[in-house]
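J.: Model the structure of this input:
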Amino acid sequence: MRVSVKEAAKTLEVSEQFIRIGLQRELLPIGTAIKMSSKWTYHISPKLLKEYIGEHN
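T.: Sure, this is the predicted structure:
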């Protein structure tokens, strides 16, 4: 399971572009961004997102 860029942006109260750039530059430790040809693909881990915002199970 993964979290969409839109959902992550809403959770962190930032723009979707913030999430995309943060993942592309490896500055946001919530998932990965992989460039496939000229298009980026994003994987945001629900677990890493929760840890990043300080939420524990």
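
J.: From here on, just use CA atoms for contacts and neighbour counts.
T.: Noted.

J.: and L12, how many neighbours does it have?
T.: 14 (other Cα atoms under 10 Å).

J.: want to put them side by side, so please do this one too:
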Amino acid sequence: MSSKRISVAEAAKIMGVSPQFVRIGLQRNLLPFGFATNMGGGCRYTYYINPKEFQEYLGLNNANQI
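T.: As a prediction, this is how the structure comes out:
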């Protein structure tokens, strides 16, 4: 895994969970590696996953990159 952007789908695949699990976790501030922003007050969200924090959350270091 490099320092490029990580999509919700990619994060879910790496974690072995559904993309919906990641989306809800980010919306509810339950996952410490990113956030969800509500765009315009509706039901549409934009997601950001910090690559470094995601890697740390998974317990990986540079030698164990995905």
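
J.: Could I get the TM-score for this pair?
T.: Aligned and superposed, the two chains score 0.93 in TM-score terms (TM-score structural alignment, normalised by the length of the first structure); 57 aligned residues with a Cα RMSD of 0.8 Å.

J.: Map A9 of the first structure across to the second structure for me.
T.: For A9 of the first structure, the aligned position in the second structure is A12, judged by TM-score structural alignment.

J.: burial count for its match?
T.: 16.

J.: hang on, it packs against P19?
T.: Yes. In this structure, A12 of the second structure is within contact of P19 by Cα atoms under 8 Å, at 5.1 Å.

J.: Mind jotting down where the helices sit in the second structure?
T.: Residue ranges of the helices in the second structure, as given by DSSP state H, are 8-15, 19-27, 51-57.

J.: would you list those helices in JSON lines and tack on distance to F35 of the second structure?
T.: As requested, those are exported to JSON lines (distance: least, Cα to Cα, whole Å):
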{"stretch": "helix 8-15", "distance to F35 of the second structure": "11"}
{"stretch": "helix 19-27", "distance to F35 of the second structure": "5"}
{"stretch": "helix 51-57", "distance to F35 of the second structure": "11"}
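
J.: hang on, the earlier thing: which residues touch the match of A9 of the first structure?
T.: Counting by Cα atoms under 8 Å, 6 or more residues apart in numbering, A12 of the second structure makes contact with 18-19, 21-22.
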